[in-house]
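In: following is a predicted model, sequence given first.
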Amino acid sequence: MRDWSAPALPAVWTTSGQPPFIARHDEVAALDAAWADALTGAGRAVFVSGDAGSGKSRLVSEVCTRLSAGGAAVLAGSCIQEIGAPFEPFDEPLRAVLPAYRADAAAASALESAELLERVLEQTDQDAADRSTGQERVYSAVVDVLRAAAERRPMVLALDDLHWAGPAAMRLLSRVVEGTTGSRMLLLGGFRNSPPDRSEPLADSLAPLARLTGVQRIELSPFTLDQIADYVVIRAGLSRERALDSAEVLRELTGGNPFLLRAMWRPVVEAEQRGHQRVIELPDTVSDMARSRIAVLDETQRSVLVLAAVLGQEVDLAEVLGISEASVEVTLGAMDAAVRGGLIEPPRRAGDHYRFTHAIARQAIIDVIPATEVLRTHARIAQTLEADFPAAPRLVQRLAHHYSAARALGFGDRAVTYLARAAELAEGRIAHDDAGTLFVRAAEITPDTEERAELLLRAAESWDLAADTARARAIFEEASEVGNARQRLRAAIGYEDASWRPGLLGFRARDMLTTALAAVPADDEDPLYIEALGALARATAFTGAVDAAEPIAARAVALARARGDPHLLAATLRASITLTLRPRDVAGRLDRATELVGLTRSAENDWLGAAAMHRAAFSYLVGDRVGLDESERHLDEMSRNWERHWNYWIECVRFTRALAAGDLDGAAAAARRAQHRESIFRDDATSGASSLQSYMVRREAGLLGSVRPLISGNESPTDRWAPGLLAIYTELELERPTRRALAWVLEHTEAQPSDSSDWPARLVFMTEAALWLGDVDTAEVLHPWLAEYAGLNLMSGLFVAPFGAADCYLGQVESLCGFGLPAERFDAAFELAERSDAPLHAARALAAHAAHLRRSDPRSPAASALATRARAIAEPAGLMKVLRSLDAGAGASAALNGLTAREREVIALIAEGRSNRDIAAALVISEHTAANHVRNILTKIGAVNRTQAAMFAREHGLAGDGG
């Protein structure tokens, strides 16, 4: 980004009339230290809070003015109390730096960011809502521009009155703070932290930022007696002793509030100089002060002042003259009188507006005016602006505000109209949070139930686009209770769509859809009816009834095809591919997902993400490397354009691909990024997926030993995820706990387990336990469940736990149990791993095949060759689980070579569960000799007990030799 020039500082900071700056020494020192850190590239954010009038703006202006004189580029923005522009207070600072960023945008991504922000900042009332890009992409573009600007010039971003910021700006604030921690930028934010101005949404936005090193909070306290005396010395030119007398009175009257001190110091000092001991007649509240100053104005002047106060903090004289019922001369005289009374400040330079001395003064004037007069003033302002000021800034938002305030006078319909238009403007600027808020406000006003339902539907859609699915569901549910039958059906469809993406159970969505569908004709030509069928199918599947859901989905897709409507077909396909990950008809779902990608490739929404996500999942299952590559590219595109939850899912895909490739460091990094991003977009995110991803990496890296001290072996399977507990026991080789947990998980397996997304993990963990234990009976039970996945990769959830080819596990089970064609299974597993570009899975298949061959021939050259190939993959990548299995196989081969013929007979009898006495009788030897043989066998094979010896015998084809 080329050099850029900062705009002039706000006139209110630099021209005469500013009160003296006193005290706040610690606060200034803290801000100076933050700036020093920012200059080194360690971005800082300092939030200054306090009561109204506590001096927040004065502190910020003093520090910014000084830093500007020292070479800092200062960008200032503020919020207004009424309906502001989307992303206010960031809009003006962005306008200051965007031209330079745009002119120097060489990279395609930089040009894209510049063009996006230009559209967002300059969007007009006539522009259509932009549905091609997500809100998070706007936030990323803002961060890109600010970071580039700070790279060229150290920068202070001063944002005032954040307690009035809209929800989209609050979310952007968090992103900017997090995204500029490595930039030469100091963000200064000011806000009120006490009722009635305290903003709970702002507090919620700031709370997570407290964990960041560069974020600091400064809360301003009232002036002390000595500080008030300092102020009086400067303003009145009194001695310190005399100033203390006035300071005591001022402290009692003002409580140390700087704004009140500024308003009251003169009459108090004058009263003290006249010898008054107590200034009882002075106002003791801001409202009283305003009342006393208004009292000196005549009726016409007072009405002009009220008009100005209702217009806003800053007042355009042209608008005052156009709206005032008094003549131009009288109106100008009234403004001059308000200036003389200290209620309004005049323009400080050409092009400036009149402004109230403080928001407190403005609000105090409104508070002392009868409510009916305020309502009439709002109505007069709205009508005049609408008729005579078509080019007024923020016209739509201002009309929405004034008509809303005047709705009791019969302007409710105008309020609804302009609130909806303001919401549409926010939509066009991709400020979906703001749009949702404004649509709800409009819905609360209209008496028409169908209009209310329509506004609620639009509000819910906006919150859904803002990735706040919880709020979207609540509003969709509210909309389902009003309006006509078709609106209730749309609400039910919307509720279901906002439910399946966070993975919620579908019972409530199914019930809403069933009720709504019953109220409309069952018309196979009706697009809404067809779309509702698709939604009902998915909701039904998310109750666990996949078999019942699939025919509903098939019918919806068929009806959509018959209609020839690409959007409708995309909606039904999107529902149908998300029903289940079970193995049956994976190829068909992959075909539908691929078709959906084609339909949504140029869509102005994020449906491409769902298409790409499920195409990626099905491609992994069948080993379609090309489909997986293309899906990852599409997800990356969605992540850049929409972010939301797509940047979580792209990391999950990257996790799976890195793990399958044997890149354990890359897999661990992707899992950490996925966990962080899930916590951002989903409030109800749990640690289940991230814990399983972490486990998958750690077990392949051989790093599970560190948890051994935390495992007693007596953990309750009902208090934890039992399959995970079983997996830990198996990896730690805890025999008795493994048997107990395996029996529990097997006993609690449902009738149709493959309908559950976590079934593959449960199935694999049970299989691995049975194989380690040499539990032939359990392995035989598991075999038909594994056989459902023959020819496919196993994956739990959507890229949570990839296990590779089911054929590898089938081969191991068949080898243990002594049936089937294990060698062919291992060959198929290796071929699938090669097709999937999955070296980890390939190494596992080679190692398992080698172990199988050694069962019948411990000296098998083919087994050694396979083991060598597996080791060549595993050693460079540090795949310790694979290497451990290879070492165990090599050790077993050596142990087998060391067993005598008699010891082979003995171990076969151990495998049958014979005691030493039984062995002695069977072999016609003494019990003492039998005991010696058992001892020698345990030593040679490295077993610690007879159970492990029995497992060794079964695994290496020795069982039965003692016949």
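Out: Sure, I can see it.
In: okay, CA-based contacts and neighbour counts for the rest of this
Out: Fine.
In: burial of residue 13, as a residue count?
Out: The tally of other residues near residue 13 (other Cα atoms under 10 Å) stands at 16.
In: quick check, it in contact with residue 62.
Out: Yes - if you go by Cα atoms under 8 Å, residue 13 and residue 62 touch, sitting 7.5 Å apart.
In: quick one, strands of the stretch 701-850 of the chain?
Out: Counting by DSSP state E, counting those that start in this stretch, the segments of the stretch 701-850 of the chain that form strands are 793-796, 801-805.
In: could I get these as CSV with distance to residue 947 and mean neighbour count?
Out: Below are these laid out as CSV (distance: least, Cα to Cα, whole Å; neighbours: other Cα atoms under 10 Å):
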stretch, distance to residue 947, mean neighbour count
strand 793-796, 31, 25
strand 801-805, 28, 26
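In: nearest approach to residue 44 belongs to which of these?
Out: Taking Cα to Cα, strand 801-805 is the member of those nearest to residue 44, at 38.7 Å.
In: quick one, helices of the stretch 51-200 of the chain?
Out: Along the stretch 51-200 of the chain, the stretches classed as helices by DSSP state H, counting those that start in this stretch are 56-69, 91-103, 108-122, 135-152, 167-179, 200-206.
In: make TSV out of these and add distance to residue 798 and mean neighbour count.
Out: Compiled in TSV, those are given as follows (distance: least, Cα to Cα, whole Å; neighbours: other Cα under 10 Å):
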stretch	distance to residue 798	mean neighbour count
helix 56-69	49	18
helix 91-103	39	19
helix 108-122	29	17
helix 135-152	23	21
helix 167-179	27	21
helix 200-206	30	16
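In: check it against this one:
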Amino acid sequence: MQATLTILFTDAVASTEALARLGDEEFGRVQEAHLELLRGPINSNDGREVKSLGDGLMVAFTGAADALACAVAMQQAVEAAARGGEQGLPLRVGVSAGDVTLADDGDVSGTAVVEASRLCAAAGGGQVLATETVRVLAGSRGGHAFSPLGPVALKGLSEPVMAVEVGWAPIAEGDLLAPVPLPPRLASESSWEFCGRTGEIGALGQLWQAVVDGSQKVALLGGEPGAGKTRLAREVAVRAQDEGALVLFGRVDEDAAVAYQPFAEALRHYLSNVDEETRAGVLGLRGGALARLAPELSDEAPTGPSDALTLFDAFADWLSGESRRRPVLLILDDLHWAGRPTLQALLNLVRSERLGRVLIICTYRDTELGRKHPLSENLADLRRVEGVERLPVRGLDHIGVEQFVRSALDGSMNGSGQELVEVLSEQTQGNPFFISQVLSHIRESGAAEQAGSGIAVMTDDLFEVPEGVRDVVGRRVSHLSEKAGELLTVAAVAGLEFDTAVVAEVACQDTSDSLDGFDEAIAARLVFETDTPGRLRFAHALVRQTLEEELSTLRRIHLHRDLGLAIERRFPESATTVIELAHHFAEAAAVGQGKRATAYAERAAGQARERGAPGQAADFLRRALELLPADDDRDGRWRDRLYAQLASCLYTQYDLERLEVVARDWMALALEHDDYGMRVYATVWLVVSGTWKKARESEDLERIAATLRIDPATVRTEGARRLSWRGGWCETDQAGLRALLLGTIAYNWDLGYGMDELAGELPADDPLSLTQKARELAAASRDPDIADEVEWNRLSAMIADPDAAALSREAERVIELGFSVGGGGRIELVLANARLGRLDEVLAIVDGHMDIAREKGDRVIEIGVWCARTNEALLRGRFDDAKAAMAEASRIAAGEPSLESLMAMVAVGRQIAMGQFDQARLIAEDLDQAEAFDYSYIVGAIATAQGDLETARSALAYWERSGHPLAAKLALPARLWGLSVCAHAVGDEDAARRLYEPLTDYDGQLLLVTMAFFPASAAYVLGLLAETFGEPERAAAHFRDALEFEQRIGAVPLADQTRDALARLGASA
């Protein structure tokens, strides 16, 4: 069996001298300890020990970055052990990668094995040597430092190997065992003994042991409120802490709706308990990305990208680094209140393959999950990930309840006590919180007395268990003073966690009285103090909910208003209270706070966008639109501004369905106010959403046409404002608006459908001419943002135009002028050169672009670079390099639907190139069904390689039924390739003749399929068509042209394909 692996060898230096010095028995002990020390990093970096070699090990990895991380961790472990006084053996390591053969017994052989073994032998003590191939495959992952060694002659190999030395540094003294205490929420002991849960503790114990042994695991603890999910997680945490693990904790608050809150809380606790050097190292990961989660603990502003992917790459880097030193337990509490950004971050973290020895315990209320709840959607994805276990947390069984009661009443029980157990089991269903509240009431009300023998019994009066926890909580609160009770009532509306000064102000209590009241509540264990001075938190959400539900709706609304106004007075212009204020004023909108609610919701949306959470921003904007009073927006400008931001957020998520709805609502607003500027922007988003293309008679299409019919000279647009992609709002005029509209239509001219219906309304009949008109209008508007947008539209419309040289020149011009939208011409320059076969130039261009991408934090350019490297490697037959480059591109694209769709199509191209047609077809069919675009011709072309001619015929029939459309510039090369392959396979002469003429425009180029891959040269496909309509000599001539072109550019797989075609014709090359 063949596979592509990274191979690592270790060897102990001077082991013979150590044997002579220590003797057989002691040396055997040291040797075994040495190998065990190395096995920890192997397990935490997903390695497989192939075999032990006496003093060393042979290890296989599927990823080069994992192998390097393991090598560094091995050296650090050996050095740390020696520093701690242990008798050890100096270590040397060699690493190589490539195609290997796997034997049935698990052994591995191949050139990469020989190279790794020989590099290990050539290394000195403390050195890690690797091949240049390993360096390339690892890329920037792991942040390793490499020192080039040049060509190194290795025993047993005829040619020298390009090698590098991998740098590493000893673990800092403070890092060997950073003293991080349990998080406060876990450190505080409950007044109740932990009872029952034997099965759950056993299951979590097994997961924890697997983590200690090197695995990565996730436990999902779901149950009703009060079931004891957090307490169960705490028991695991205390035991893990005792074993030397790092324990982290983060929770999600019900009303805060802060993106990434639990991750930020976990990080803050860690950073608050480590030294300055460690803190600076963590906050410096990925350009300071983690400083965005804990800005108050960072002295410097982040310099790296602000997107969510970079943020959680840095978070994963941090956990991975910690897990190499000790196992890590991360508890994420109350995820049923988490928003989509937090849940997506969790999913990305769980899917990460580099965390190492980490157990993530997630708690959530499964009783609050509807079918459309964000967590419900994510649970299905989480459960499909290897290493994720779901552990339902139900009520205590009868034995557990008995243990609970026995512990609470300090002794064994007589018949009355057993009766209490029966009643509690029946009426609480074993819910530990309900039981604890009832037992607290028993204690406080004197409903129990002590028998002489120490047996706790019920009083003679039969104790009547309250019907529900609301009654229990009510009775417990009734034991407090009136002022303390009033404080808790206000606090319940304030939230699960609250500011004591704000609550005291709204409750109309002075400092002395409020402090006494809060002390009472703390003593009653109804609330507890948090890490932040002046803030308290309810001991359980059910306590807060019970108190809040006792209020009338009118009283609750007024309290929300008063809390919002108090927070405004105490924290004016504070960025940290914006979300809290948005919540309070939204709840108080019915009593005249709609304007405030809208303003704060808009500010909260802005904060969410800055955090890289467009989904949460969209939620706030939708709320703002719902709450905005009509009297405060008579001219519609506020709604116009909210629609602009909401459309931008939805497009960032590629949520075209909701974008369509927003565009239609925006259009209705524009028509209501007869505002040309609003109408243009609503039209732009209707075009961008693409949904109008599905129904050519749609009302949306007529609205687009109607907007185009308006003469801009007849309308006033003074003060028309728009959301600039550079940030902020700016004014524009009629010319700028018209330029934006025409440029957008040109870019969306035909992604598979055509715009014939609009032909009569447009000043040009093809996309390039239309962008020229847009250019002229942009110049007249003197608006740099509009000019940028139009230049990008023009370049995008030219991507698949037959004149690739013109595209290259235009892209160079745009780059020179410094336009910035859509990558600033850099992606188009790469594609133009790739189409012309200038593959070496492509590599030179993308090397320069990568620096720019990282400097700007531009994911689009960075993905473009990796896609270009993928295609260059595929075209030249270096499939391992293509796989590595594509993996990096896919990692960066994760979480962005539009980018993930692009990467899916790149994957189709890679699998076609490697002959993996089954996988290619599955992905292509999924895209054809999921996208708004027609990919039937791609599916048909792949089907021909499988011998499925019926699917090829279906693709051709669909094309014929559609009127043989070929006008789409962006999709044209892809359609020409796919349909031509289908026509050749089934022998459709008529289709071949129809396709031949338009394809000649691309002769001398590679054909680009959906901006994703290059399956053939145009000359080769022309040869297929000529062969199909019965002109073998013309076909042979095209094949010879193709072969000359493909050999010249080094496209080995394509040249092999063309030689086969010539052989089929019986023609010479």
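Out: Arrived safely, thanks for sending. Keep in mind that this is a model prediction, so the values were computed, not measured.
In: reformat the strands of the stretch 701-850 of structure 1 as a markdown table; add distance to residue 330 of structure 1.
Out: What follows is those, written out as a markdown table (distance: least, Cα to Cα, whole Å):
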| stretch | distance to residue 330 of structure 1 |
| --- | --- |
| strand 793-796 | 78 |
| strand 801-805 | 77 |
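In: any idea which of those gets closest to residue 700 of structure 1?
Out: strand 801-805 (11.0 Å).
In: which residues sit against the closest one?
Out: Outside strand 801-805 of structure 1, the residues within contact range by Cα atoms under 8 Å, 6 or more residues apart in numbering are 656, 659-660, 692-693, 696, 761, 764, 790-796, 829, 832-833, 841.
In: buried members of these into PyMOL, please.
Out: Typed into PyMOL, the line below selects the buried ones among those, using 16 or more other Cα atoms under 10 Å:
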select buried, resi 656+659+660+692+693+696+761+764+790+791+792+793+794+795+796+829+832+833+841
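In: checking residue 391 of structure 2 next. Helix, strand or coil?
Out: Three-state assignment for residue 391 of structure 2 (DSSP: H, G, I helix; E, B strand; the rest coil): strand.
In: show me what it lines up with in structure 1.
Out: Here residue 391 of structure 2 is matched to residue 218 in structure 1, going by TM-score structural alignment.
In: what does residue 187 of structure 2 give?
Out: Aligned by TM-score structural alignment, residue 187 of structure 2 pairs with residue 14 of structure 1.
In: can you count the residues close to its match?
Out: Neighbour count of residue 14 of structure 1, defined by other Cα under 10 Å: 14.
In: kindly report the same for residue 447 of structure 2.
Out: Burial of residue 447 of structure 2 is recorded as 17 neighbouring residues (other Cα under 10 Å).
In: that one contacts residue 457, doesn't it?
Out: No - counting by Cα under 8 Å, residue 447 of structure 2 sits too far from residue 457 to count as a contact (9.2 Å).
In: what sits closest to residue 238 of structure 1 if chain neighbours are left out?
Out: residue 232 (7.0 Å; Cα to Cα, 6 or more residues apart in numbering).
In: distance of the corresponding residue of structure 2 for that neighbour from residue 15 of structure 2?
Out: Structural alignment (TM-score structural alignment) places residue 232 of structure 1 against residue 405 in structure 2. From residue 405 of structure 2 across to residue 15 of structure 2, the span is 62 Å (Cα to Cα, to the nearest Å).
In: and the two? which has more neighbours close in?
Out: Higher neighbour count among residue 405 of structure 2 and residue 15: residue 405, with 25 against 16, using other Cα under 10 Å.
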